[in-house]
Structures are given as structure tokens and as C-alpha cells.
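Visitor: output the structure for:
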Amino acid sequence: MAGVRLEAITWDRLGDLLAERLLDLEPADGSPWPRIAFDGAPAARPGDLAERVAEALRTLGRPSLVVGTEGFLRPASLRLEHGRRDVDAYFDGWFDTGALWREVFGPLEPGGDGRVLPDLRDPATDRATRSPYVRLRPGSCLLLHGPLLLRHWFPFDLTVHLRLSPGALRRRTPETDHWTLPAYERYEAETDPAGAADVLVRADDPRHPAWSG
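Guide: Here you go, the predicted model:
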């Protein structure tokens, strides 16, 4: 993040500016559905920003669908095979990336039918949600939020990374989840999400974000 100039902003204003940016966003691969990542640890609350952008898009007359990766966890029998606090499993095997490709990104490829599954599995009950498919009409935006998103080669047209400093990440992560922190250290080292993202949001102070877009 060295050398990046960040400007103070409010969350509402950030949501508005991102929504305005999406109005003119044209996918490079010719898909009629822009796909946007809101990447960040749960403590950074990337889903909140995705919802703000969705609301701003509604005001502007642009439909969107917010999808969280927590709805695409692999079954507990697989992701907890090596215990409940296995960092490598969290980094590599908690989220069902195959299902995300099949049920979310595949239908939004050029020539796709736009029929997206918003979630697959309830993270609390570990059972299938049986949610109905949602058909996105051309021009609708997919707003996908979750952690560790920028390491999977998903075909995003715009990426937003909500960054927490190591200290803020530790403070804002529940103590019962501190075992996941090494996974984010590895993510920083291997992926450099702050440098890779199109838009960087510093979220150390939840009341006073800053951004560079």
C-alpha cells in the first residue's frame, strides 16, 4: 500500500461513487453482466459495502444481485476434515469455488442465460438452502462479497478490496476466529490484494473509511 494516496470518504458517498462507476462498466469479455468483487476479511464487512452499492444502483435504475461466499461453503464434513482450526483448509478448502464457477460465473459468461443461484448451503445449519435461481436480465450487476476472493482467477470486471491493517484485523476479529489470521497474512504475501484491486478501501476505522479508486 506504500505510495497509494487515499482520500477520506463516507460509506454512503463511497457506495454512490462506486454505483456511478458501474453504470459505464463494460465487461472486457463481452458479457452483458458486469461482475464486481468486494473482497475483504469478515471483520472488514465487505458485504455491507456491496449492499450499499446495490441500493445506490437501485436508485439509479440499475438492477443487481448481491451474493456472499458464505452461502457457498463446502460441506462441514469436507472443510473440517482436519479439524475446526486448520488454517490451510480455511485458505484452500472452505469455499466451494467449483460451485461458484458453475452456479454464479458460468451463467454470466458471454452467451450465458443469466440464471444464477444466490446461495447453496446455509452456513449455520450446513444444509442446502434450496433457494430458487435468479435470472439476471442483461445489464444487471453481480456484486460478490467475501474473503480471499482475488486468488481464484474469477472473471471480475472490477475489484474492490477492503483492507484492514494487521492490528485492526486482530482487534475487529472475534477471538474465537483469531486462528484464521495467518490465512490473511498468507493472502497478503501471495496475492497482494491491496495492489491487485482496482479500488482500495482502508477500513481500519469503521466510522471513517478512506479510498483510492
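Visitor: contacts and neighbour counts: CA atoms only from here.
Guide: Fine.
Visitor: got the contact list for the residue positioned nearest the centre of the chain?
Guide: Computing the C-alpha centroid of the chain and ranking residues by CA atoms, centre = their mean puts residue 145 first, at 2.1 Å. When contacts are counted by CA atoms under 8 Å, 6 or more residues apart in numbering, residue 145 is found next to 37, 38, 39, 40, 46, 47, 50, 66, 67, 68, 69.
Visitor: can you lay out these as a markdown table showing distance to residue 189 and neighbour count?
Guide: Putting the contacts of residue 145 into a markdown table (distance: CA to CA, whole Å; neighbours: other CA atoms under 10 Å) gives the following:
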| residue | distance to residue 189 | neighbour count |
| --- | --- | --- |
| 37 | 20 | 27 |
| 38 | 19 | 26 |
| 39 | 16 | 27 |
| 40 | 15 | 25 |
| 46 | 20 | 24 |
| 47 | 24 | 21 |
| 50 | 25 | 27 |
| 66 | 28 | 16 |
| 67 | 27 | 22 |
| 68 | 24 | 17 |
| 69 | 22 | 23 |
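Visitor: now the two most distant members of the residues you listed.
Guide: Taking CA to CA as the measure, these span a maximum distance of 15.0 Å, between 40 and 66.
Visitor: from the contacts of residue 145, which is closest to residue 136?
Guide: Proximity of the contacts of residue 145 to residue 136 was ranked by CA to CA; the top entry is residue 66 with 11.5 Å.
Visitor: for comparison, sequence B:
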Amino acid sequence: MLDAVSARLAEQDPGHPLRVGIDGVCGAGKTTFANELAAQLASTGRAVLRLDSDGFHHVRHIRYRQGRESARGYYEDAYDFDALRRLTLEPLGPGGSRRYAWHVHDLATDEVEPRFAEAEPDAIVVFDATFLQRDELRECWDEVIFLDAPRERALERGARRDAASLGGLDAARLVYDARYMAACDLYLAEQDPRTRASIVIDNADPAHPLLARR
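Guide: Okay, the predicted model is just below:
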């Protein structure tokens, strides 16, 4: 499956870095898949830029302005997609300077301090994030890979991953259901990201992902 997807991506030359978004609900396995895809693409000889949403959060007072338990707040306010578009995706797109921000916000310090680098003209950008097909970003991707996973499996994976930081497994399950997965429910209903993606991966079992559509 990785061979097929990486071959499709590596053969493209849009005249600027190829911007590939890895989409899916919380706990769908985006980070693991993106890391594996980036490694596979690097083996083809193309320059690969591996970016993720951790460097593009809003500052705390914006992230939690609708409440720390608000699903709508997580969906609308967690990430600074305006900065991602202006400082990263547009410079990497058609006519862009290729000088892009690979990191804008530090979660630990809550400081905003963009860090920049310059991309090779034929680089492939692999960026994973939840909600990356929202209206303000949709036209900034050259390819979008949507990882499809059942809600209950994604919730359990996410809760187990973050149990230590969320007060234990039972508490993490409650938080995931009420805030994170509920936010993903909003995203699925409002944006229909599975249909809009160019590639769909059945990631119900991350050890055996299946190519559902390309």
C-alpha cells in the first residue's frame, strides 16, 4: 500500500513542492502513517519535509475561549490555520517563495515564534492534522490522504495514547468522547472530508492499512 501511494506522489511535479495532507479523526493513526509514508518517499530520492500540527496551535486563551470541554471550541479554535496557510502552505504553493514556517507556536511555553526554512523546488511536504480540509485550507493541498477508522477504535487508541496526561484511561475516554471525537463528528458532518480526499486509506487496523480509493 505504501509503495502504491508513494509511487503516485513521487511521480508528480507540480512546479512547486507537493503539499500532501494526512487527514482523519483523532486517533485514526495519522502521525504513524505520515512517518511511514515520509520514510517511503525519502527512499525514492525526493526531498521530504515532515511537518505536523503540533507547531501550529493557537495560544491558550484562544484555544480555550469556548471552554476546555467544548467540542465546538476544539474544532474551531485548537489550530492556527490562518498562520499555517499564510506562512507555510501558500509559500510552498504555486508562485510561492518556498520559504516556509515549519513551526509557529510552542505548546509548552505558549509563545508564538515562527521558525523558517527553505524547501527544495521538488520537495514533498507530508503534513498530518485533524480538520485540514476545512474551508480555509482545502485549496492549499495538492493531495489529501484520509485515514478512515471506526469511531470507537479511534477513540480507544487516542485515549490510550493520552491516558497519562488526561488523568488515566477512564478519564481519557470521557474527554475523547465529549471533546475530541465530538469535534471530529462536527468536522465529518460539516466538511465530508472522506469524499473530498484524493486518496482514502482504511486504517481500522493500523498494522494492515488498506487502499480504499485512489
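Visitor: filter the contacts of residue 145 of structure 1 down to the ones in helices?
Guide: 46, 47, 50 (DSSP state H).
Visitor: closest to residue 174 of structure 1 among those residues?
Guide: residue 46 (16.3 Å).
Visitor: map that closest one onto structure 2.
Guide: In structure 2, the residue matched to residue 46 of structure 1 (TM-score structural alignment) is residue 30.
Visitor: can you tell me which of the ones in helices among the contacts of residue 145 of structure 1 is nearest residue 121 of structure 1?
Guide: When those are ranked by distance to residue 121 of structure 1 (CA to CA), residue 47 comes first, at 17.3 Å.
Visitor: not counting its neighbours along the chain, what's nearest the closest one?
Guide: Among residues not flanking residue 47 of structure 1 along the chain, residue 145 sits closest, at 5.5 Å (CA to CA, 6 or more residues apart in numbering).
Visitor: measure the one you found to residue 175 of structure 1 for me?
Guide: Going from residue 145 of structure 1 to residue 175 of structure 1 by CA to CA, to the nearest Å gives 23 Å.
Visitor: quick one: the strands in structure 1?
Guide: Using DSSP state E, the strands assigned to structure 1 run over residues 7-8, 35-39, 64-68, 115-116, 134-135, 141-146, 158-163, 199-202, 210-212.
Visitor: in structure 2, what residues pair with the fifth one?
Guide: So that's strand 134-135 of structure 1. Residues 117-118 of structure 2 are where strand 134-135 of structure 1 aligns, taking TM-score structural alignment as the criterion.
Visitor: what lines up with residue 69 of structure 2 in structure 1?
Guide: Taking TM-score structural alignment, residue 69 of structure 2 has residue 85 as its aligned residue in structure 1.
Visitor: what's the local residue count around that match?
Guide: Here the count is done by other CA atoms under 10 Å, and residue 85 of structure 1 has 14 residues near it.
Visitor: list the contacts of it.
Guide: Applying CA under 8 Å, 6+ apart, we find residue 85 of structure 1 in contact with 179, 180.
Visitor: re earlier: how about the residue nearest to residue 47 of structure 1, what's its match in structure 2?
Guide: For residue 145 of structure 1, the aligned position in structure 2 is occupied by residue 128, per TM-score structural alignment.
Visitor: same thing with residue 67 of structure 1?
Guide: So residue 67 of structure 1 corresponds to residue 51, using TM-score structural alignment.
Visitor: tell me the spacing between the closest residue to that match other than its chain neighbours and residue 25 of structure 2.
Guide: Nearest non-adjacent residue to residue 51 of structure 2, counting by CA to CA, 6+ apart: residue 127, 4.7 Å away. Residue 127 of structure 2 sits 14 Å away from residue 25 of structure 2, going by CA to CA.
Visitor: of the contacts of residue 145 of structure 1, which are still contacts in structure 2?
Guide: Conservation of the contacts of residue 145 of structure 1 in structure 2, assessed by both residues aligned by TM-score structural alignment, their matches' CA atoms under 8 Å: retained contacts are 37, 38, 39, 46, 47, 50, 67, 68, 69.
Visitor: how about the residues you listed in JSON lines, adding distance to residue 131 of structure 1?
Guide: Converted to JSON lines, those look like this (distance: CA to CA, whole Å):
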{"residue": "37", "distance to residue 131 of structure 1": "22"}
{"residue": "38", "distance to residue 131 of structure 1": "22"}
{"residue": "39", "distance to residue 131 of structure 1": "24"}
{"residue": "46", "distance to residue 131 of structure 1": "22"}
{"residue": "47", "distance to residue 131 of structure 1": "19"}
{"residue": "50", "distance to residue 131 of structure 1": "20"}
{"residue": "67", "distance to residue 131 of structure 1": "12"}
{"residue": "68", "distance to residue 131 of structure 1": "14"}
{"residue": "69", "distance to residue 131 of structure 1": "15"}
